[in-house]
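>>> Predicted model, plus sequence, below.
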Amino acid sequence: MRAHASVLHLDLDAFFAAVEQRDKPSLRGKPVVVGGVGGRGVVSTASYEARVYGVRSAMSTREARSRCPHAAFLSGRFHAYRDASHAVMSLLRSVSPLVEPLSLDEAFVDLERADLPDLEVPTVTAFAEELRGRVTEATRGLTASVGVGTSKFIAKVASDLDKPDGLVVVPPGTEQELLRPMHVSVIPGVGPATVERLRRAGIHTVAELESVDLDELVRLVGKAHGSGLFHLARALDDRPVVAEREAKSVSVEGTYDTDLTDRRLMEALLTRQAGEVAGRLRKHGLSGRTVTIKVRLHDFTTLSRSTTLASPTDSSATVARLARTLLADLDTSGGVRLLGVGVSGLADWVQEDLFGEAEAEEELPAIEIPHHSRRTWAPGMDVVHTDHGRGWVWGSGRGVVTVRFETAESPAGPVRSFAEDDPALSAWVPPPLPGEDPEDPEDPEEPLVEPPTPE
């Protein structure tokens, strides 16, 4: 364990919703929900104004609408979230070479590598407070909650204690005093299933968990999980801040301007993506056992299916065949806006077919995505009109699209309606980030809006 509170955890507050409120002046101070806007959609992020009404992440959009019908329900804009995240991560890397991003909106920072005169509590507190201000400046108004502690676990817990826009520094030696009154769900990896197992054993708080010996915890939740709980209940966490993580998967995905409905076209796209994934595996001398497909439906609901082989492969044909099989189990009749293929369970070897029956490599199909005259206008998307300038989609339907013309730098703007096929109205394409190839279709940081994987 560290002798000083030198691990900082930064978490941008209600990130997706906050970016929307920043860029849409008419939504500032009002409830905003980002995620799937259709009947089967789920909430990715809710603004704090929406949370007052009980709206939360991973809730169905249908329930969120019933709780807060006057909220703005937006489908999300990845480019805006990516740009804000890039600004924050660049800032963090400028203060310490050891920054471990966890997602677009949160990261650990090792302050032992920062340029600080010492690591005493007053010094790191002042540094963290200044850093929060610099984040707001770099993101043009977003706020962050920050926690600082002697470990990743404590820093993460601390950042949740004074949300939004707060700072908590946990002095060394006070970690257990902080944790003991808290519910066991504060511990990473303790989800609903583990909470229920512990509840049945009469364990509700961290203090009660601390009183249970290791053998009993292993009996309750298994060896690996039990050992982790035993140590974290005692605030024992020596995990380092790691700037570069070893790749756990290789994936390729594509988002399409018009919803795909042709099953054969989807299979061809998955086959081509499988070929790209397998090519990357071979390039790096890797193989993998688990093949996963990701399918985002027309209403922004995101589905995934996976299957695991007995031994690792780097075969394009094998990955493609499994991807197409997984697609067959999904209902895509309403249209698909994103397809992706990934391989995980990586290894640096390939099990040769002992019987000489390896699948022949497939020739990648020629693909032409059909052009549809009807354009898709998703709520919240950025648009530009030749006469009125930039704005965002307020709503659309029955051949009409309604746009509010405003940007982050303007006051709340006027609302105008147009025919969906009005040639003067088009999607606004943001400029590439510095050093980014605008022709590169790969987006490795595509945020997910589906519920977190159940425990």
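Ah, there it is.
>>> Every contact and neighbour count from this point should use C-alpha atoms.
Fine.
>>> Residue 8: neighbouring residues, count only.
When neighbours are defined as other Cα atoms under 10 Å, residue 8 has 28 of them.
>>> That one falls within a strand, correct?
Yes. Under DSSP: H, G, I helix; E, B strand; the rest coil, residue 8 falls within a strand.
>>> In what element of secondary structure is the residue lying closest to it once chain neighbours are set aside found?
Distance criterion Cα to Cα, 6 or more residues apart in numbering; nearest residue to residue 8, sequence neighbours excluded, is residue 148 at 4.4 Å. Residue 148 belongs to strand 144-149 when assigned by DSSP states H and E.
>>> Give me the next element, helix or strand, following that strand.
Defined by DSSP H and E, the subsequent element after strand 144-149 is helix 152-159.
>>> Take this one as well and set it beside the first:
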Amino acid sequence: MENVILHVDMDAFFASVEQRDNPDLRGKPVIVGGVSERGVVSTCSYEARKFGVHSAMPMFMAREKCPNGIYVSGRYGKYTKVSQDVFKILNGVTPLVEQVSIDEGFLDLSQGKFRDGMEAARYIKNRVFREVELTLSIGISYNKFLAKLASDWNKPNGIKEIKKEMLPDILMPLPISKIHGLGKVSVAKLNNMGIYFIRDLYRMPKEFYTEYLGKNGTEIYDRIRGIDNRKVEIVRERKSVGKEKTLRSDTKNKEELLEYIKEFSFEIEEVLSRKNISGKTVTLKFKTKDFENHSRSKTLNNYIGTHSEIFKVAEELLECEDLKEEVRLIGVSISSFKETEVQQLSLL
């Protein structure tokens, strides 16, 4: 039996939570993130996107594009709680759920109550809308690459299924930026060669992929032919818990980078709380625009697990860095775990 994989992606997640909780914001351009001029956009509503605002955009640029927007400081603790509510629903559909980030995940329907992808997708959308009062978009296919591609097809509040018989025709008109695994540098490099769409890349011999795209070349060759053998993975034992993100625009502005670190700290706290663990080694990771990797760690004498504690250590690590080159990727993780002890209060 062919795999049925779902990719679930919340629609403008942070902004949608703000609009849900404050009816006055509904239908208006809402921009969530660091509200200072040196801050960065975490998420924006679809109304704001019409003005050209997008996540990872510097806040001053967002204000120029959308001067009448409503700018909201992120409530990451709230978003984490809502994320838990959504993933509780997903885990009720199948035990094979891979949480990719706070607002997206993959489901493998080879186990659980559904075998039909469209039926499962409608069930998830109805329950999330009824119980959490938010919309999401779902892609359905037989592998992760195509499922993720499909979830972005009819956003917001969409469902799209990509079947094997649709290939390769359905992929041919898409820009190469849609291919998972192709970064900005590779896309620009291929564009300079006159390769803009998947149909252009599809015509190239296999040797071209490895020569110009390096070690990922073979995977890219397979993906645009509908082949992706990655499994939906449930990580049961983790040596570290972390989050990282490749930025839309390279920067060495520490205020912007701290906005990401703050967001990561809340997501890490949510995972630690769910697994009832705490850690004492915090690691800051960043990659410069010339693809040099750097990491800095600090091991504490005590175990920590709250977002404020994680953020404080990561902030100290970043402040010690002299960023000579712009950063293209930033990440934070925590390790050296122990199970969190539940303290009982004495009545005396």
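Yep, it's here. Worth saying up front: this structure is predicted, and the values here are computed from it rather than measured.
>>> that older thread, and the residue nearest to residue 8 of structure 1, what does it touch?
5-9, 124, 154-156, 158-159, 168-170 (Cα atoms under 8 Å, 6 or more residues apart in numbering).
>>> what residue of structure 2 takes the place of residue 23 of structure 1?
Aligned by TM-score structural alignment, residue 23 of structure 1 pairs with residue 21 of structure 2.
>>> rewinding a little: tell me which of the contacts of residue 148 of structure 1 is nearest to residue 277 of structure 1?
residue 9 (33.0 Å; Cα to Cα).
>>> Quick one: neighbours of that closest one, just the number.
Residues near residue 9 of structure 1, counting by other Cα under 10 Å: 31.
>>> which ones are touching it?
106, 107, 108, 109, 146, 147, 148, 152, 155, 156, 159.
>>> Now do residue 333 of structure 2 against residue 49 of structure 2, distance only.
Residue 333 of structure 2 sits 31 Å away from residue 49 of structure 2, going by Cα to Cα, to the nearest Å.
>>> Give me the more crowded residue out of those two.
Using other Cα under 10 Å, the more surrounded residue of residue 333 of structure 2 and residue 49 is residue 333, with 22 against 19.
>>> can you tell me which helix or strand that one belongs to?
strand 327-339.
>>> what packs against that strand?
Applying 3 or more Cα pairs under 8 Å, 6 or more residues apart in numbering; DSSP states H and E, one finds that strand 327-339 of structure 2 contacts strand 240-251, helix 254-275, strand 277-288.
>>> what's the next secondary structure element after the last one?
Downstream of strand 277-288 of structure 2, the next assigned helix or strand under DSSP H and E is strand 293-304.
>>> Give me the angle between that following strand and strand 327-339.
30 degrees (axes from the mean of the first three to the mean of the last three Cα atoms, to 10 degrees).
>>> Tell me the counterpart of residue 174 of structure 2 in structure 1.
By TM-score structural alignment, residue 174 of structure 2 lines up with residue 182.
>>> just checking, that match touches residue 203?
No. Assessed by Cα atoms under 8 Å, residue 182 of structure 1 is found out of contact with residue 203, at 11.5 Å.
>>> Those two: which is more packed in?
Between residue 182 of structure 1 and residue 203, residue 203 has the larger neighbour count (other Cα under 10 Å), namely 19 against 15.
>>> So which residues of the stretch 151-300 of structure 1 form strands?
Here the stretch 151-300 of structure 1 has its strands, by DSSP state E, counting those that start in this stretch, at 167-169, 249-260, 287-297.
>>> So which bits of the second one are buried?
The neighbour-count criterion (16 or more other Cα atoms under 10 Å) identifies 249, 250, 251, 252, 253, 254, 255, 258, 259, 260 as the buried residues of strand 249-260 of structure 1.
>>> With stretch 82-100 of structure 1 instead?
In stretch 82-100 of structure 1, counting by 16+ other Cα under 10 Å, buried: 82, 84, 85, 86, 88, 89, 92, 95, 97, 98, 99, 100.
>>> Apart from its chain neighbours, what residue comes closest to the second one?
On the basis of Cα to Cα, 6+ apart, the spatially nearest residue to residue 84 of structure 1 that is not a chain neighbour turns out to be residue 139, at 5.7 Å.
>>> Distance-wise, check the one you found relative to residue 35 of structure 1.
For residue 139 of structure 1, the distance to residue 35 of structure 1 - Cα to Cα - is 21 Å.
>>> So which bit of structure 2 is stretch 52-67 of structure 1 matched to?
Under TM-score structural alignment, the match for stretch 52-67 of structure 1 is residues 50-65.
>>> hang on, the earlier thing: now, which of the buried residues of strand 249-260 of structure 1 sits nearest residue 57 of structure 1?
Closest to residue 57 of structure 1, out of all of the buried residues of strand 249-260 of structure 1 and judged by Cα to Cα, is residue 255, at 22.9 Å.
>>> Spit out the contact partners of that closest one.
Applying Cα under 8 Å, 6+ apart, the residues near residue 255 of structure 1 are 337, 338, 339.
>>> so which strand or helix has the second one?
Put plainly, it is residue 338 of structure 1. strand 336-347.
>>> Just the terminal-to-terminal distance for stretch 184-203 of structure 1.
Span of stretch 184-203 of structure 1 from end to end, Cα to Cα: 8 Å.
>>> wait, residue 6 of structure 2 sits on residue 149?
No. Using Cα under 8 Å, residue 6 of structure 2 is not in contact with residue 149; the gap is 10.6 Å.
>>> Fine by me, we can end here.
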